[in-house]
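Colleague: Predicted model, plus sequence, below.
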Amino acid sequence: MSDAEDNSRGFASPPCLAHEIDPAYADMVGTDPQQALEVTRWRTAERARLLGERAALSLAARKAAAAAITPRLDQLLARHFDRLDGLTVSAWWPIRGELDLRDWLAGLAARGARAALPVVTTRHAPLEFHAWTPQTPMTRGFRDIPVPAAGPAVIPDIVLAPLVGWDGAGYRLGYGGGYFDRTLAGLAPRPLAIGIGFEAARLATIFPQPHDIAMQAIITETGVAALDPAR
């Protein structure tokens, strides 16, 4: 899918989704209010910068990065699971210059696994995950992002999360809505959470707050940052 196609279909979101954040989520219990405000402002600025840099990448560069990431993803999953047969793996429908892993996701069926996509059913609530194949009928979901048109919710064993930014402790900077954090916090047992993004999006820290949930690993086009498997 080209950038032009993305734009023509209206999949883009604003640089900062602060207006989508539930006030209760943004309260950042246990932190100093002024510090929380400064962190929010810093994240907004970094998010805009990183999204701008990502948007400037060529389609060829994005494809090359995705091609470098998928074998590393396979290697990481092989270390965690003897086989993928019977497992459910959630990824995403790419928007706004995100890495496109749909070919890899579509290939899971041949390995006995089930692919899924995240769906926003209620704003400021945890995500649902719905099964997906390349033949699945799609409809426009939250912010016009394509989602499966029908079918029951499924529970993922593995959640792949796109990264706007990330740090060496495994914390991810997303679009600001908090959906992945809310979702992971509510799943028991918690799935294996893997962040996928560009090496250039690495930050010294995202200044994690109490609501932030770290990924168990981060994969970029240059390698795998394996983190605490107990998370």
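Modeller: That came in fine, so what should we check first?
Colleague: only C-alpha atoms for contact and neighbour calcs from this point on.
Modeller: Noted.
Colleague: Would you mind measuring the gap between the ends of stretch 144-152?
Modeller: Taking C-alpha to C-alpha, to the nearest Å as the measure, stretch 144-152 stretches 20 Å from start to finish.
Colleague: Return the distance of it from the chain's centre.
Modeller: Relative to the centre of its chain, stretch 144-152 is centred 17 Å away, using C-alpha atoms, centre = their mean, to the nearest Å.
Colleague: What lies in contact with that stretch?
Modeller: Contacts with stretch 144-152, where a contact means C-alpha atoms under 8 Å, 6 or more residues apart in numbering, come from 10-11, 93, 95, 117-119, 130-132, 136-141.
Colleague: residue closest to the middle of this structure?
Modeller: The residue lying closest to the centre of the chain (C-alpha atoms, centre = their mean) is residue 161, at 2.3 Å.
Colleague: what kind of secondary structure is it in?
Modeller: Following DSSP: H, G, I helix; E, B strand; the rest coil, residue 161 is assigned to strand.
Colleague: Kindly report the same for residue 76.
Modeller: Strictly by three-state DSSP, residue 76 counts as helix.
Colleague: Tell me who's in contact with it.
Modeller: Counting by C-alpha under 8 Å, 6+ apart, residue 76 has no contacts.
Colleague: re the thing from before, buried ones from the contacts of stretch 144-152, can you make that a ChimeraX selection?
Modeller: For the buried members of these, the matching ChimeraX selection, counting by 16 or more other C-alpha atoms under 10 Å, is:
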select :11,93,95,117,118,119,130,131,132
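Colleague: Could you work out the most separated pair of the contacts of stretch 144-152?
Modeller: 10 and 131 (23.4 Å; C-alpha to C-alpha).
Colleague: Closest one of the contacts of stretch 144-152 to residue 211?
Modeller: Of all the contacts of stretch 144-152, residue 211 sits closest to residue 118, with 19.7 Å by C-alpha to C-alpha.
Colleague: which residue packs closest to that closest one, ignoring adjacent ones?
Modeller: The spatially closest residue to residue 118, leaving aside those adjacent along the chain, is residue 129, at 4.5 Å (C-alpha to C-alpha, 6 or more residues apart in numbering).
Colleague: From residue 94, how far off is that neighbour?
Modeller: In terms of C-alpha to C-alpha, residue 129 sits 16 Å off from residue 94.
Colleague: hold the first one in mind and look at this next one:
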Amino acid sequence: MDVIALRRRLRAARRALSPAAQQAAAEAVAVRIRALPAYAAARSIAVYLACDGELDPAVLVAGARRDGRTLLLPRLLPEAGRMDFAEWPADAPLVANRFGIPEPEGTPLHAPEAVDLVLTPLVGFDAHGGRLGMGGGYYDRSFAFLLTRPRPSRPYLVGLAHACQRVDRLEVRPWDVPLDAVVSDTGGYLQAA
């Protein structure tokens, strides 16, 4: 199956989940994420605002706020084809970027290499750390530094997914940045501790 058809199939599968199934999955993933050593050690956590059937990290966000973590949202830099991360206090105004994605306005920015834990959405994943995104390349360009030097302890990259998004094996290209772990509603796939 070509990558465009695979994206279409996996996006349709996650959108087909009922609201109750979506909520149950979000709660299960939040429990698993909070059990990770990387979560316990993280002071800054990058999250996202779910759309299009993505696993919603809102339950996890609420807990992280209670735990006093600094939450961040991606801020796209279209001219550079990458992203950085803006602090996301609960009261921060969100403004839609040119793609219609809400981003915090007027809050401090963090470079990708300065974030402790990155929770990322995905379209598909495999048990080997492979991630299929939307195809824009923002994730891979933003974390490309991880491909050219010894792996630092941060950022720890975790994909959040529904079990229906798992595939046997994704084609890995030289520029693909692997995830350290994927956590779904039915389990976790850890690549590194």
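Modeller: The structure has been received and is ready for your questions. None of these values were measured; they are calculated from a predicted model.
Colleague: Overlay them and tell me the TM-score.
Modeller: Here the TM-score for the pair of chains, by TM-score structural alignment, normalised by the length of structure 2, is 0.88; 185 aligned residues with a C-alpha RMSD of 1.9 Å.
Colleague: hmm, back to that, neighbour count: residue 129 and residue 94 of structure 1, which is higher?
Modeller: Comparing residue 129 of structure 1 with residue 94 by other C-alpha atoms under 10 Å, the one with more neighbours is residue 129, at 26 against 17.
Colleague: Secondary structure class of the residue mapped onto the more buried one from structure 2, three-state.
Modeller: Taking TM-score structural alignment, the alignment pairs residue 129 of structure 1 with residue 85 from structure 2. With three-state DSSP as the basis, residue 85 of structure 2 sits in strand.
Colleague: The longest strand seen in structure 2 vs structure 1, average distance?
Modeller: Selection of the longest strand in structure 2 by residue count, based on DSSP state E, yields strand 70-77. Comparing strand 70-77 of structure 2 with its match in structure 1 after superposition yields a mean distance of 0.7 Å (mean C-alpha distance after the TM-score superposition for structure 1).
Colleague: Centre of the chain to that strand, how far?
Modeller: 11 Å.
Colleague: What lies in contact with it?
Modeller: So strand 70-77 of structure 2 is contacted by 43-49, 61, 64-65, 82-89, 97, 103-104, 138 (C-alpha under 8 Å, 6+ apart).
Colleague: ok, of those, which come out buried?
Modeller: Buried, going by 16+ other C-alpha under 10 Å: 43-49, 61, 64, 82-88, 103-104, 138, out of those.
Colleague: Which residue in structure 1 aligns with residue 134 of structure 2?
Modeller: By TM-score structural alignment, residue 134 of structure 2 lines up with residue 175.
Colleague: For that match, give its distance to residue 163 of structure 1.
Modeller: 9 Å.
Colleague: Then residue 112 of structure 1?
Modeller: Per C-alpha to C-alpha, residue 112 of structure 1 is found 27 Å from residue 163 of structure 1.
Colleague: Look at those two and report which has more neighbours.
Modeller: The neighbour comparison of residue 112 of structure 1 against residue 163 (other C-alpha under 10 Å) goes to residue 163, with 24 against 14.
Colleague: Now do the same for that one: its match in structure 2.
Modeller: Under the alignment (TM-score structural alignment), residue 163 of structure 1 maps onto residue 122 of structure 2.
Colleague: What of residue 44 of structure 1?
Modeller: For residue 44 of structure 1, the residue aligned by TM-score structural alignment is residue 4.
Colleague: Can you tell me the element its match falls in?
Modeller: helix 3-15 (DSSP states H and E).
Colleague: ok, the residue nearest to residue 120 of structure 2 when sequence neighbours are not counted - contacts?
Modeller: Once flanking residues are discounted, residue 120 of structure 2 sits nearest to residue 159: 4.8 Å by C-alpha to C-alpha, 6+ apart. Neighbour list for residue 159 of structure 2: 119, 120, 121, 122, 131, 179, 181, 182, 183 [criterion: C-alpha under 8 Å, 6+ apart].
Colleague: Quick check: the fourth one touching residue 158?
Modeller: No. Assessed by C-alpha atoms under 8 Å, residue 122 of structure 2 is found out of contact with residue 158, at 10.0 Å.
Colleague: the strands in structure 2, which residues?
Modeller: 44-46, 70-77, 82-87, 94-96, 102-104, 109-110, 117-120, 124-125, 131-132, 156-161, 181-184, 187-190.
Colleague: and those as TSV, adding distance to residue 10 of structure 2?
Modeller: Shown next, in TSV, are those (distance: least, C-alpha to C-alpha, whole Å):
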stretch	distance to residue 10 of structure 2
strand 44-46	24
strand 70-77	23
strand 82-87	24
strand 94-96	26
strand 102-104	24
strand 109-110	31
strand 117-120	16
strand 124-125	7
strand 131-132	10
strand 156-161	11
strand 181-184	14
strand 187-190	18
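Colleague: Map residue 98 of structure 1 onto structure 2.
Modeller: Looks like residue 98 of structure 1 aligns to residue 54 there (TM-score structural alignment).
Colleague: Test my guess that that match contacts residue 13.
Modeller: No. Checked against C-alpha under 8 Å, the pair residue 54 of structure 2 and residue 13 is beyond contact range at 10.4 Å.
Colleague: who has more neighbours, these two?
Modeller: Neighbour tally, residue 54 of structure 2 and residue 13, criterion other C-alpha under 10 Å: the higher count belongs to residue 54, 22 against 16.
Colleague: Now the more buried one. Nearest residue, chain neighbours left out?
Modeller: Per C-alpha to C-alpha, 6+ apart, closest to residue 54 of structure 2 is residue 121, 6.4 Å.
Colleague: and if you look at residue 155 of structure 1?
Modeller: Nearest one to residue 155 of structure 1, counting by C-alpha to C-alpha, 6+ apart, is residue 129 at 6.6 Å.
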